[in-house]
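A.B. asks: compute the structure for the input listed below.
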Amino acid sequence: MSDNINATSRQDMITYLTQEYNENQATRKLIDEFDQDYERSSSIHWYTKGTFLYRLLNEALRDSDFDALFALRSFIVDLYKQILLEHEQFRNNNLTSRYNFSLNVYRGQAISREELSILLQKQGDYFSMQSFLSTSTNSEVAHVYSGAGTAHTDLNKVWILYEFKIDTHLNNTKPYARISHLSQYQDGAVFRIDSIRLDDVNQRWHALLSLCDDERFDLYGIMQQYAAEIIVDRVSPGFLLYQQGDYAKAREYFQKILNITSLEDREKAHCYRGLGAVAAEENNYDEAYKNFTEEYDIWHKLDDEVNRLEVCKNIGDILFYMGKFKEALEYLPTTFAYFKLKDYEMEYARICGMIGHIMDVNEQ
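C.D. replies: Take a look at the predicted model:
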């Protein structure tokens, strides 16, 4: 982002924080300190400080709070980028060693009995965490920070200790990094629930989860293949909402971003991609086609061949679902070489299947 764009989003965040905590003098002092001292390279420091940013950001991600996500967009970008940098350094250091193939970290948390019931039913399946996660390498530290063992009156709550098993040699995962005794995951990281059992001694549930390679967990839907490749910028919170299935708020977010006069062409293109994806998920194919063609025109103007090929696949998909097979054939074959080169085997096979179906229909 340019300096002017970053300054605008930064001021939006400070204004939002000041209004949100207007009557909390202690937090207002922290906000003033944050405003004066914050730098992009200190995003993890401020997040792991356990202050207003930690609570506000995780609540916004969990609850799909559109206004908060928009206001915090610059901090989300900074935090993601710093975690990504630390993740790359962590993996590079780890890959040079013959040992330490796996890392176990822990997170203690109070969850509702309804959430526990869902987790128990999903043993052996996959699920995604929709917030940045702070974890500890010490299970007892995680247990203490969860508040477990303290008196509480909410009988609907149970204590659970998540044990995350990470194969550090896996590629294509969401970024994580060791920050002193803390590790961070990007929101949306995918885990397999290996087992959940009741720990009678500590009076808590214990869940064992394994971090998964994105390629092993195929998130179906017209946008999911490329979600991890979307530029991390002002548009990104909209894709967070989309991935959580909050399509109405995602649409509202993308539309609001499109009204920004300083928006760059690439950001506009990603907004149209998001709007197209939302419309496709809602089976509004005419609207999806309209937005994807808007995106296509921008990539064509920018002479961006990679993104142009990706949106060609999306347009071909939409035309196929609309039953416009002749028009779909104008787009789908052009993506063959790209998807084969990128090793997107499932997408490549799916495109072949659609073209085969069209050929069969035409012969009848």
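A.B. asks: for the rest of this, base every contact and every neighbour count on C-alpha atoms.
C.D. replies: OK.
A.B. asks: can you give me the strands for the protein?
C.D. replies: According to DSSP state E, the chain carries its strands in the segments 102-112, 126-128, 133-136, 157-167, 176-179, 182-185, 190-199, 204-211.
A.B. asks: ok, which of the ones you listed comes nearest Tyr145?
C.D. replies: strand 102-112 (6.8 Å; Cα to Cα).
A.B. asks: let's compare: structure for the following, please.
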Amino acid sequence: MSNQIEDLCYRLKQDLRQFNSNLTPISIIKPSSSTNRDELDQSFMYSQLLKEIILDIPYDDKAKQEYVDFCRIQYANNHTQIKVINEFEEKYQPSSSIWWYTQARFIYSTLNEALRNQDTEIVIKMGFFLRDLHYQIEQLYSKMKNHDRLNVFRGQGVLLTEFDKINNSRGGLLSFNNFLSTSTDEDVGYMYADSARGNPDVIGITCSIEIDSSISTAPFASIDEFSNFQGNENEILFSVHTVFRIVDMQEIEDRSWQVNLTVTSDDDPHLTNLTKYIRDEINGSTSMHQMGQLMIKMGKFIKAGKIYKTLLDQISDNDQQEIGHLYHQLGIIKQENGDLSDALAFFLKTLDIMQQHLSPNHSDLAIVYHNIGLVCRGLGEYPKALSYYEKSLEIELKSISSDDQKLATTYCNIGLLCKDMGKYSMALSYCEKACEIQQKSLPIYHPFLSTTYNNIALAHYGMGNYVEALSYYEKNT
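C.D. replies: So this is what the prediction gives:
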């Protein structure tokens, strides 16, 4: 009887793993994509940035306690899980992170669901554990990296649309947006892929992953000794957001495919260019500043606001420039949310501080002037908007290291403001200046150029130059 119960528990655990496996999201980067943001898979960008920031944040015991308190609320009616949570609170050490990941449902399920859904609030709460798990995998990897070559397998189901993306991206990059469980046993991979085919909307794929330890630096580790499936699955666990290259694909049988992958190396040119571009998207003096920037880019404005308010509470009153920066970020959040009056109040606070501490022609002042201009235009205060835009433009034109695209953006925004004011001739002049800069520095089909052509067409239309307007509209199509 006890053996039957054990077998049933084992099968239930396998079913749960299959369910979680089929939910694992995949990010795809085509071979042609490198620095064109419109072509990049946004989940790839955000997962990579989130991973880098989380691994850089210094955590303390308070972080673990906050997560434990959170879990007690989530599992308040589950006495079994509360018992495990209490044990975790008492016994957890960074060196036991893999064990807890494989044994505790309140960790495994919560972490993977948060990574899958890019629930940054939960990911940040679990950041201490994510970091510990990554570093323990890395530590174990350093002991086994002498293997010349290793093949591991991963089976799961994917929707037809996702399968088509993979099939059309051979030679490109692929990543799973969580910690990736694989097996050295090919049959285990095929088993999971085959069982996924029970759903008619799903294609079963078996990823055959070739690892060359002489060039690969992606950390992975054998975790059989820690796992609930000891000895049954020969489990290899990759750290979060490991990046692979899609080599080729073969159909095995109806709705079942093998996808051949290799682990990328740090000097992979495609990945190197992509990583540099992604890192350039976020800047900040600390990990939490970078996290705030990332939340803004992801459109998670409430979370971003909480981060910047926390930083504001922690800053010394003597650090006025940092306070000015934080006010500016809070202004951007309010602006993105459409709270223009609040945004203006924050930007004016920033301006007051910066004018006291920066030279009149400092580039940071140009940014603040520009943002105040944007908000004033949104509030319908056109003369004020024009005044602030002109102050921004004056600084940009004097700057030796002026960013051409920023200058073009300023010209465009002044042009749009002039159009709103009915000054179509001035609007045309400013938009043409923007176009001249962009034509020299951007590809001919760049979306910024397309927007500028549209703005020029609007100016011509306002002046009654319908033939010219049509000409620029046609460039936009």
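A.B. asks: just to revisit the earlier point, okay if I get the strands of structure 1 as CSV plus mean neighbour count?
C.D. replies: As requested, the strands of structure 1 are exported to CSV (neighbours: other Cα atoms under 10 Å):
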stretch, mean neighbour count
strand 102-112, 18
strand 126-128, 16
strand 133-136, 22
strand 157-167, 20
strand 176-179, 20
strand 182-185, 20
strand 190-199, 18
strand 204-211, 20
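A.B. asks: I'd like the ones you listed as JSON lines, with distance to Lys268 of structure 1 appended.
C.D. replies: Shown next, in JSON lines, are the strands of structure 1 (distance: least, Cα to Cα, whole Å):
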{"stretch": "strand 102-112", "distance to Lys268 of structure 1": "38"}
{"stretch": "strand 126-128", "distance to Lys268 of structure 1": "28"}
{"stretch": "strand 133-136", "distance to Lys268 of structure 1": "30"}
{"stretch": "strand 157-167", "distance to Lys268 of structure 1": "36"}
{"stretch": "strand 176-179", "distance to Lys268 of structure 1": "29"}
{"stretch": "strand 182-185", "distance to Lys268 of structure 1": "28"}
{"stretch": "strand 190-199", "distance to Lys268 of structure 1": "28"}
{"stretch": "strand 204-211", "distance to Lys268 of structure 1": "33"}
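A.B. asks: can you tell me what Gln19 of structure 1 aligns to in structure 2?
C.D. replies: The alignment partner of Gln19 of structure 1 in structure 2, by TM-score structural alignment, is Ile73.
A.B. asks: burial count for that match?
C.D. replies: For Ile73 of structure 2, the neighbour count with other Cα atoms under 10 Å is 10.
A.B. asks: so the host helix or strand of His460 of structure 2 matches what in structure 1?
C.D. replies: Per DSSP states H and E, His460 of structure 2 falls inside helix 447-463. Under TM-score structural alignment, helix 447-463 of structure 2 has no counterpart anywhere in structure 1.
A.B. asks: any idea how far that helix is from the chain center?
C.D. replies: With Cα atoms, centre = their mean, to the nearest Å as the basis, helix 447-463 of structure 2 stands 32 Å off its chain's centre.
A.B. asks: regarding structure 2, what is its longest helix?
C.D. replies: helix 2-22 (DSSP state H).
A.B. asks: neighbouring contacts of it?
C.D. replies: Contacts with helix 2-22 of structure 2, where a contact means Cα atoms under 8 Å, 6 or more residues apart in numbering, come from 155-158, 192, 196, 229.
A.B. asks: now distance to Thr120 of structure 2 too, for those residues, in JSON lines please.
C.D. replies: As requested, the contacts of helix 2-22 of structure 2 are exported to JSON lines (distance: Cα to Cα, whole Å):
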{"residue": "Gly155", "distance to Thr120 of structure 2": "27"}
{"residue": "Gln156", "distance to Thr120 of structure 2": "25"}
{"residue": "Gly157", "distance to Thr120 of structure 2": "25"}
{"residue": "Val158", "distance to Thr120 of structure 2": "24"}
{"residue": "Tyr192", "distance to Thr120 of structure 2": "29"}
{"residue": "Ala196", "distance to Thr120 of structure 2": "29"}
{"residue": "Phe229", "distance to Thr120 of structure 2": "30"}
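A.B. asks: can you pick out the most distant pair from those residues?
C.D. replies: Top of the distance list for the contacts of helix 2-22 of structure 2 (Cα to Cα): Val158 and Phe229, 24.1 Å.
A.B. asks: counting by contacts, list what the helix holding His460 of structure 2 packs against.
C.D. replies: Contact analysis of helix 447-463 of structure 2 by 3 or more Cα pairs under 8 Å, 6 or more residues apart in numbering; DSSP states H and E lists helix 404-420, helix 424-441, helix 466-475 as its packing neighbours.
A.B. asks: give me that answer again for 7 Å
C.D. replies: helix 424-441, helix 466-475 (3 or more Cα pairs under 7 Å, 6 or more residues apart in numbering; DSSP states H and E).
A.B. asks: how far does the shortest one sit from the chain's center?
C.D. replies: Once both centres are worked out by Cα atoms, centre = their mean, helix 466-475 of structure 2 turns out to sit 38 Å from its chain's centre.
A.B. asks: could you give the angle of that helix to helix 447-463?
C.D. replies: Relative orientation of helix 466-475 of structure 2 and helix 447-463, computed by axes from the mean of the first three to the mean of the last three Cα atoms, to 10 degrees: 160 degrees.
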